[in-house]
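1. fold the following.
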Amino acid sequence: MHIREFWNQLSPQTQQWLIDNPGSVMVPRTVTTIIKEQTGDDSAVDIHGATVLTDEDRAFIREQARRVRSDATEG
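-> This is a model prediction of the structure:
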């Protein structure tokens, strides 16, 4: 999955789930299904319907989490 490419297509709730779980290597089936519905992405899933996030995906999500925390402390 390439979260960076799809970030702006994700609902605020989906973005928040990812931000709340920045270290997750696996995105559960329910969240994977939501992401696929929101983005049209057809990335591979495992036998349980979950998606494995790449190191790049996790780094991007951690970056977004830091940005959100920074915005919250400044505002």
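
2. going forward, measure contacts and count neighbours with C-alpha atoms only.
-> Noted.

3. can you tell me how far residue 63 is from residue 3?
-> 12 Å (CA to CA, to the nearest Å).

4. in stretch 39-46, what counts as buried?
-> Residues of stretch 39-46 classed as buried: 39, 45 (neighbour count, 16 or more other CA atoms under 10 Å).

5. contacts for it, please.
-> 1, 6, 9-10, 35-36, 51-52 (CA atoms under 8 Å, 6 or more residues apart in numbering).

6. for comparison, sequence B:
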Amino acid sequence: MTNISSIWTRIDPAVQQWVLANPGCVVLPRTLVNRVESTIGESLHADDHGEYWFTGEELVFLKARRRAQELGGFTAGGQAGMRRDEHAEMLDR
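-> Below you'll find the predicted structure:
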């Protein structure tokens, strides 16, 4: 089964940014699932509605990516830049 952490660097940067900008989201909407699958050429094993539910492990990975972006000044894809994700601290509550 494909895991978000294993394909992160191959995911479209716009999708990466959406995921990081929506920290409360536990499901990837069908339209974004379609973009990811077409980009990586693999299935995300979506549910009957075409949505992909993040596992607990994936949510931990995404939280770490948000934190790295916030504290280290990295963009979604890992390049240097200064963007603060103000919603990231909501995950710590």
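
7. care to give me the TM-score?
-> The TM-score (TM-score structural alignment, normalised by the length of structure 1) is 0.84; 74 aligned residues with a CA RMSD of 1.7 Å.

8. longest single helix anywhere in structure 1?
-> helix 55-74 (DSSP state H).

9. circling back to that earlier point, which of residue 63 and residue 3 of structure 1 has more neighbours?
-> Using other CA atoms under 10 Å, the more surrounded residue of residue 63 of structure 1 and residue 3 is residue 3, with 20 against 14.

10. so what's the more buried one closest to, chain neighbours aside?
-> Among residues not flanking residue 3 of structure 1 along the chain, residue 57 sits closest, at 5.6 Å (CA to CA, 6 or more residues apart in numbering).

11. let me see the contact set for that neighbour.
-> Taking CA under 8 Å, 6+ apart, one finds 1-4 in contact with residue 57 of structure 1.

12. residue 59 of structure 2 too?
-> Residue 59 of structure 2 makes contact with residue 26, according to CA under 8 Å, 6+ apart.

13. so which of the contacts of residue 57 of structure 1 persist in structure 2?
-> Mapped onto structure 2 and checked by both residues aligned by TM-score structural alignment, their matches' CA atoms under 8 Å, the contacts of residue 57 of structure 1 keep the contacts 2-4.

14. so residue 20 of structure 2 sits against residue 64, correct?
-> No - the pair residue 20 of structure 2 / residue 64 is not scored as a contact, 10.1 Å apart, by CA atoms under 8 Å.

15. what is in contact with these two at once?
-> By CA under 8 Å, 6+ apart, no residue touches both residue 20 of structure 2 and residue 64.

16. residue in structure 2 matching residue 24 of structure 1?
-> If you follow residue 24 of structure 1 across to structure 2 using TM-score structural alignment, you land on residue 25.
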